[in-house]
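Novice: my questions concern the predicted model and sequence given below.
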Amino acid sequence: MSSFDFAPMPNAEGFFGSYGGQIIPPELKAIMDDIDRAYREIKDTEAYRSELLELYKYYVGRPSPLYYAKRLTEHCGGAKIFLKREDLNHTGAHKINHCLGEALLAKYMGKTKVLAETGAGQHGVALATACSLVGIECEIHMGQVDIEKEHPNVTKMKILGCKVVPVTRGTATLKDAVDSAFEEYLKDPVNFFYAIGSVVGPHPFPMMVRDFQSIIGEEARAQFLEQTGELPNYITACVGGGSNAMGLFTAFLNDESVNIVGVEPAGKGLDTQEHSATLTLGAPSELHGMKCYVLQTEDGEPMPVHSIASGLDYPGVGPQHSYLKDIERVDYTSITDQECLDAFMTLSRKEGIIPALESSHAVAYAMKLAPTLPADQTILVNLSGRGDKDADYVADKLGL
């Protein structure tokens, strides 16, 4: 038996090893169990699957291309760098994959409103889009800092008919937006549906979001074999909550020849307090209804975190990532804000592809790794989103 043959994840209680679960009040547990039951009832039905796959193909534009970045490879030297182009999806990122699934599930369950948090705004735009498509009310909570930084996405959400709720408490970023949205959800969990934006939160969300996102890895694995005749030597993706990474990694977990690397935000440096490197420097704890690695203050509270990428500044991480770190199937490393900016500009100017700042963390890691490997090795990067939302911010920061 391969050392990478996994038992079904999660188990019936929603645990990946010792991580995950439902650390929530009993009345909310009943609601979560309802969602789990509804998801299991419909996920494999012909009607649901055919509707979702049809939307992926004709609405999202799947399969997204696998692209050999020849000029970036020549610039870096060493291994060949390939990009899985999730940035070309409708709405500009991988988030649309699970948002369509969750919006259809909410409609199936007869919910009247879909609630969510957003950081960079990609989840918010994708969910507003999906809710508009299926005809259900949408409300997105977003930190005031992120609203100012990601203004184009805020405008898109409003155009799509979504109510955007500014969150000014705490650091006014992603963790605070999660808290705010969850409080609103608790006002009427029977009629509201909380569409969590990553592989985090209480069971069944880490499982559901992973399942919806796993199409990324399934496509990429088949495309890579078709284009090169073999599997990649390395695959990598940025990790905040971890949905785009889990989407890519899942299809490759049993392939022993494939090295898997998750890239966290080192922010202004791991020796500072201004980073979001949860798996690198955090410890197992509880956050937002799950057990996972968490960055904490000395008194055990979630630490204020920082990343140049608004979609990555979260003090926790998906429970499956926490498990994969412990069993050493996935390596987790980190990239600084400056390295991220350098990768953003390099990919833009070498390939004509402007990446999201989140995705630029994975690009930066690939750029560091490639020169250390021989030319017959390959690296597959999940380019999880495009950088339209970040262009003004980066131009301002670099004085362009």
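Specialist: Thanks, I have the structure now.
Novice: please make it C-alpha for all contacts and neighbour counts, starting now.
Specialist: OK.
Novice: could you look up the SS state of Val145?
Specialist: helix (DSSP: H, G, I helix; E, B strand; the rest coil).
Novice: what about Lys202, which SS state?
Specialist: Heads up, residue 202 is Pro, not Lys. Following three-state DSSP, we place Pro202 in the coil state.
Novice: what is the neighbour count of it?
Specialist: By other Cα atoms under 10 Å, the residues close to Pro202 number 25.
Novice: you'd agree it is up against Met290?
Specialist: Yes: using Cα atoms under 8 Å, Pro202 is in contact with Met290, at 5.2 Å.
Novice: mind listing the helices for the stretch 101-250 of the chain?
Specialist: 122-134, 144-149, 151-159, 174-186, 205-213, 215-228, 243-249 (DSSP state H, counting those that start in this stretch).
Novice: using CSV, lay out those together with mean neighbour count and distance to Glu286.
Specialist: Shown next, in CSV, are the helices of the stretch 101-250 of the chain (neighbours: other Cα atoms under 10 Å; distance: least, Cα to Cα, whole Å):
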stretch, mean neighbour count, distance to Glu286
helix 122-134, 25, 23
helix 144-149, 20, 25
helix 151-159, 18, 30
helix 174-186, 20, 14
helix 205-213, 25, 14
helix 215-228, 18, 29
helix 243-249, 29, 19
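Novice: presented hereafter is structure B, for comparison with structure A:
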Amino acid sequence: MTDSNQTQIPDINGFFGEWGGRFVPPQLEAVIKEVEQAYLAIRQDPTFWEEYRYLLKNYVGRPSPLWRAQNLTAKLGGAQIYLKREDLNHTGAHKINHCLGEALLAKRMGKKRVIAETGAGQHGVALATAAALVGLKCEIHMGAIDIAKQHPNVIRMKMLGTKVIEVSQGGACLKDAVDSAFTDFVTNHDDTFFAIGSVVGPHPYPMMVQDFQSVVGREARAQIQEQAGRLPDYLVACVGGGSNAMGLFTAFLEDKDVAIIGVEPAGKGSQPGEHAATLTYGTPGTLHGMKTYLLQDDKGEPLPVHSIASGLDYPGVGPLHAYLKDIERVQYVSATDAETLAAFQELSEVEGIIPALESAHAVAHAIKLAPTLGKDKIVVVNLSGRGDKDIDYVAEVLGM
């Protein structure tokens, strides 16, 4: 395997191998370049990171626990399963990690307003929270389908003083929300910071969000060594855009004995529009300012996608994930809607932990994996968010 600088940090133009870069129209080039220069400056500024770490500890509640899922482990009868409890963060998911960083950066840049896209609503809630904390106006673009599915998060955003922009064009889901937010950014960039919600988009966003999320893996690495006396054998995390997964994976990429697995949404089937498994079925293309694997038609247009989890229904994926697939450092698999729903119920009933549907994709794979391994093996699953936002939707699906 290549060294850490090559596997974790993009080159000067924002490429991980052939993936990434900055493919934006001329009117956005200078705007994104301003973000890059500002981030590279604060990346070397200890006062910024001191403030950021203070907020993670005293506002977010970090470190999040690493929980040995003893009941689930005993029931499955195989490997020891540990859950990295990002669901216990303030706002209920990993998204707050990068939203605080982006809000602090926007404030230092003199911006008055932050905008973003959201699918499941967790990024929207986290950015609304961070904006309220640091004193910025906030607007969130969200697909009409996701607004209907994620009503509790929509209400939370509004209560936090944020304006929610309903996006009804296209498929009315996450990809279309990103398109809408980019349009807003082009028009209002003078006073506005676009806080992209995953390790996607034009450079420097994939690097920046990864940096802010890397706290997850650093904590998990220290916690598993304290609790188990060694590193895990497997890491498992769900992958849509891929921020929670990169948060966990980054600290372990150089540990060749640690197998790393990303779990994509297989949805309802293998046909276009039935899934959002980009690394399973995608081909190289450009989307939202980056070169990556893309679910696209023969004209290069993004295909419609589907997942039971709103936060995963995206036709692209972060460029570092594309690179890690190519060099075979990370194995990318998938879980269906049915498997995810079963894992959602299993973890809730056996461990008393209701996971986000996004996270339940990772749990679903761990449930399949653990029984095939010996009891001396360790699997760490990133429980990226809590399922409060999903309970009404799941109850409807299950007819409860």
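Specialist: Right, received. Where do you want to start? Keep in mind that what you see is a predicted model, and the values were worked out from it rather than measured.
Novice: and the TM-score between these chains?
Specialist: In this superposition the chains share a TM-score of 0.98, using TM-score structural alignment, normalised by the length of the first structure; 399 aligned residues with a Cα RMSD of 1.0 Å.
Novice: picking up where we left off before, so what sits against both of Pro202 and Met290 of the first structure?
Specialist: The contact sets of Pro202 of the first structure and Met290 overlap at Gly20, Gly21, Gln22, Ile23 (Cα atoms under 8 Å, 6 or more residues apart in numbering).
Novice: of those, which is the nearest to Thr280 of the first structure?
Specialist: Nearest to Thr280 of the first structure among these, counting by Cα to Cα, is Gly20 at 18.5 Å.
Novice: which ones are touching the closest one?
Specialist: Here Gly20 of the first structure is in contact with Gly14, Gly201, Pro202, His203, Pro206, Met290, Lys291, Cys292, Gly318, Pro319, Gln320 (Cα under 8 Å, 6+ apart).
Novice: can you do 7 Å?
Specialist: Gly14, Pro202, His203, Met290, Lys291, Cys292, Pro319 (Cα atoms under 7 Å, 6 or more residues apart in numbering).
Novice: what do you get for Gly247 of the second structure?
Specialist: Gly247 of the second structure touches Gln210, Gln213, Ser214, Val215, Val216, Gly217, counting by Cα under 7 Å, 6+ apart.
Novice: most neighbours among the shared contacts of Pro202 and Met290 of the first structure, please name it.
Specialist: Gly20 (31 neighbours).
Novice: so how far is His321 of the first structure from that one?
Specialist: The spacing between Gly20 of the first structure and His321 of the first structure, counted by Cα to Cα, to the nearest Å, is 10 Å.
Novice: tell me the gap between stretch 198-216 of the first structure and the middle of its chain.
Specialist: 9 Å (Cα atoms, centre = their mean, to the nearest Å).
Novice: oh, that last question was meant for stretch 15-30 of the first structure, not what I typed.
Specialist: Distance, centroid of stretch 15-30 of the first structure to centroid of chain: 21 Å (Cα atoms, centre = their mean).
Novice: that one: end-to-end distance?
Specialist: Stretch 15-30 of the first structure end-to-end distance (Cα to Cα) = 17 Å.
Novice: now swap in stretch 58-70 of the first structure and tell me
Specialist: First residue to last in stretch 58-70 of the first structure (Cα to Cα) measures 29 Å.
Novice: tell me who's in contact with the residue nearest the centre of the first structure.
Specialist: The first structure has Ser243 as the residue nearest its centroid, 3.1 Å off, counting by Cα atoms, centre = their mean. Neighbouring residues of Ser243 of the first structure by Cα under 7 Å, 6+ apart: Ser198, Val199, Val209, Arg210, Gln213.
Novice: and the gap between it and His151 of the first structure?
Specialist: Ser243 of the first structure is 23 Å from His151 of the first structure, by Cα to Cα.
Novice: distance check, His90 of the first structure against Thr129 of the first structure.
Specialist: From His90 of the first structure to Thr129 of the first structure the distance is 9 Å (Cα to Cα).
Novice: ditto for Val294 of the first structure
Specialist: Counting by Cα to Cα, the gap from Val294 of the first structure to Thr129 of the first structure is 31 Å.
Novice: and the longest helix belonging to the first structure, which residues are buried?
Specialist: What stands out as the longest helix in the first structure, according to DSSP state H, is helix 26-42. Applying a neighbour-count criterion of 16 or more other Cα atoms under 10 Å, one finds Leu28, Lys29, Met32, Ile35, Asp36, Tyr39 buried in helix 26-42 of the first structure.
Novice: ok, now stretch 370-383 of the first structure?
Specialist: Buried, per 16+ other Cα under 10 Å, within stretch 370-383 of the first structure: Ala370, Pro371, Thr378, Ile379, Leu380, Val381, Asn382, Leu383.
Novice: what comes into contact with the strand or helix carrying the fifth one?
Specialist: It stands for Leu380 of the first structure. For Leu380 of the first structure, the element it lies in under DSSP states H and E is strand 378-383. Applying Cα under 7 Å, 6+ apart, the contact partners of strand 378-383 of the first structure are 79-87, 232-237, 248, 359, 362-363, 366.
Novice: noted, bye for now.
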